[in-house]
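Chemist: 3D, please:
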Amino acid sequence: MELTNEQWEKIQDLIPDPVKRADGRGRPAKDKRQVLEGVLWILRTGAPWKDLPARFPPYQTCHRRFQQWQEQGVMRRVVEALARDLMERGGVDLSECFIDGSFCMAKKGGLLLGKTKRGKGTKLMAVTDAAGLVLSVSIASASPHEVGLVEQTLQERFIAPMPQRLIGDRAYDSDPLDEKLREKGVELIAPHRKNRVKKKTQDGRKLRRYKKRWKVERFFAWLFNFRRTLVRHEHKAENYLAFVLLACMKIMLRYF
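Modeler: This is a model prediction of the structure:
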């Protein structure tokens, strides 16, 4: 079982029912929970669709429904609803948030791919709150520097409020980024690059918060336990992001 009964009750109203034919013909539609659990099996194992075990609906059905949900934005709506619920319960701490990026090897062509020293791939960005709860994910070509992806990642956040502080590694030490975030009410905290020539903008007291950056790294460890997110097999970038959002959903459900 990919979902407990309690977890299913939390999200079942957010998963659309299959569309019925107007003439009433055709086979009865497969139960949406069974279909979702088939998709989650693919997410967890990283296996090809055709290897879906017989205990789930046919892989063609699960793949078709996954495509429909992706096109309808179902995955993002589910994650946003869970994030809002946690925020209303007081389970989100925006006092200090953490940002990081990870490289994902790509096996097929498609958009949002870039060449790096490690090969062709996609950059996966994430922001977590003070406790490590994921607040935003976004994908981009692996070629651009992470400092140029910060604003896009914040725009993709699951809840409306902005972080009070955003903490990253040396890759995010940028005076222009610092200024842009300050205008949005966000304080950027990052260690200085060794080749920094301008005046220092951080002090030791602020950088103590940097020691807790392992929380965003832990999120990536949790995320990549879902093997379909570890390597991008999808030609469509939207499909890969949908799998990432499903993994975020599974991680968020642990907090309920």
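
Chemist: okay, CA-based contacts and neighbour counts for the rest of this
Modeler: OK.

Chemist: ok, now which ones touch the closest residue to residue 120 other than its chain neighbours?
Modeler: With CA to CA, 6 or more residues apart in numbering as the criterion, residue 120 has its nearest non-adjacent residue at 5.5 Å, and that residue is residue 114. Residue 114 is in contact with 120-122, 141-143, counting by CA atoms under 8 Å, 6 or more residues apart in numbering.

Chemist: please provide the structure for the following sequence as well, for comparison with the first:
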Amino acid sequence: MAGRGDLSDGQWRRLEPLLPVSNNRCGRWRDRRQVVNGILHRVRTGVPWRDLPERFGPWKTAYERHRLWSADGTWERVFQQVQTAADADSAIDWDISVDSTVMRAHQHAAGARRTPPPAPPCSKGADAAEHPEREARVEAARPPGGAGAPGEGLGRSRGGFTTKLHLTADGHCHPLSLTVAPGQRTDCTEFELVMDKIRVPRAGLGRPRRTPDSVSADKAYSNRAICAYLRRRGIRHVIPEKKDHKAVRLRQGSRGGKPPGFDKERYKKRNTVERAINKLKVHRAVSTRFDKRGHVFLGTVTVAALVIWLRS
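Modeler: Predicted coordinates for the structure are as follows:
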């Protein structure tokens, strides 16, 4: 008997062919549906892995499989393949929107081991004084206040110990791409990264689709670098102009250039990304981060996004 939140027979038929059937370290896996349902239960409820109900089998099996599939990109590949099937059915609205949201990080998310970048080639026995560039890189990679290991997407913001999720969503409130960054990171710095992660493979021949029809975003993404990036890729965009930018342009007179075009009706569709965020945050392991490693938390969010696609 299926439990609340488990995959239905139809959803499992769509998902099963996309999952790997074996692994070099573990051999052939059995009861994949039981374990996947256990992973979904943890993502939905935020329960500690050790408290996973017995009907899902050993908790460590579900944890290790989720950790492995997050590390080797399996969840991301499955996510893209589900998008491929949707695109083949013309179920993706390519008028996309971009935004970010902040999640509080639980105290259990802290404490990941630091992995400083590798040292440059140097003679044996050289000290730090001889290679200040190495020490500068290590210090730059270290998050403020001992928030966690470099690259784990943890930081300090007004909300405290936080992580930030950047995402794009199509016109039907379906997430298209996801990235994780520290909570204090500004939205505009992650824009190009989250846009470059849009990659929907074709069902037949041809390159994956990476270019949307249009992009809408709020004032946090209003700067010259982002506008130049979108023009370079030939993407129409609707981003409101900041008041200080407008004041500078008016002061410059004719040298300030023309005001950017703004389609109010198109901008109204930006709420789709806000609704996509709401759907993701229904999952408690997304709304509060419990995972220490950034790639594991990104895998958790990808599983939540995958559920949205399967149930749409």
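
Chemist: what's the TM-score here?
Modeler: In this superposition the chains share a TM-score of 0.91, using TM-score structural alignment, normalised by the length of structure 1; 249 aligned residues with a CA RMSD of 2.0 Å.

Chemist: so where do the strands sit in the stretch 51-200 of structure 2?
Modeler: In the stretch 51-200 of structure 2, the segments counted as strands under DSSP state E, counting those that start in this stretch are 95-105, 155-157, 160-169, 175-182.

Chemist: can I get those in a markdown table including distance to residue 190 of structure 2?
Modeler: Below are the strands of the stretch 51-200 of structure 2 laid out as a markdown table (distance: least, CA to CA, whole Å):
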| stretch | distance to residue 190 of structure 2 |
| --- | --- |
| strand 95-105 | 9 |
| strand 155-157 | 15 |
| strand 160-169 | 7 |
| strand 175-182 | 8 |
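
Chemist: between the ones you listed, which gets nearest to residue 54 of structure 2?
Modeler: With CA to CA as the measure, strand 95-105 is the member of the strands of the stretch 51-200 of structure 2 nearest residue 54 of structure 2 (27.1 Å).

Chemist: which parts of structure 1 are helices?
Modeler: 5-11, 32-45, 59-72, 74-88, 150-155, 175-183, 204-207, 214-223, 227-230, 237-252 (DSSP state H).

Chemist: how much does the second one stray from structure 2?
Modeler: Following the fit onto structure 2, the mean deviation recorded for helix 32-45 of structure 1 is 0.5 Å by mean CA distance after the TM-score superposition for structure 1.

Chemist: please apply the same query to the third one.
Modeler: Helix 59-72 of structure 1 differs from its equivalent in structure 2 by a mean of 1.5 Å after superposition (mean CA distance after the TM-score superposition for structure 1).

Chemist: pull out the buried residues from that helix.
Modeler: Of the residues in helix 59-72 of structure 1, 59, 61-63, 65-66, 69-70 count as buried by neighbour count, 16 or more other CA atoms under 10 Å.

Chemist: and the angle from it to helix 32-45?
Modeler: 90 degrees (axes from the mean of the first three to the mean of the last three CA atoms, to 10 degrees).

Chemist: residue 237 of structure 2 matches what in structure 1?
Modeler: Structural alignment (TM-score structural alignment) places residue 237 of structure 2 against residue 188 in structure 1.

Chemist: for the nearest residue to its match once chain neighbours are set aside, give me its contacts.
Modeler: Spatial nearest neighbour of residue 188 of structure 1, excluding adjacent residues (CA to CA, 6+ apart): residue 166 at 4.9 Å. Going by CA under 8 Å, 6+ apart, residue 166 of structure 1 touches 96-99, 186-189.

Chemist: tell me how far the residue nearest to residue 120 of structure 1 lies from residue 96 of structure 1.
Modeler: According to CA to CA, to the nearest Å, residue 114 of structure 1 stands 31 Å off from residue 96 of structure 1.
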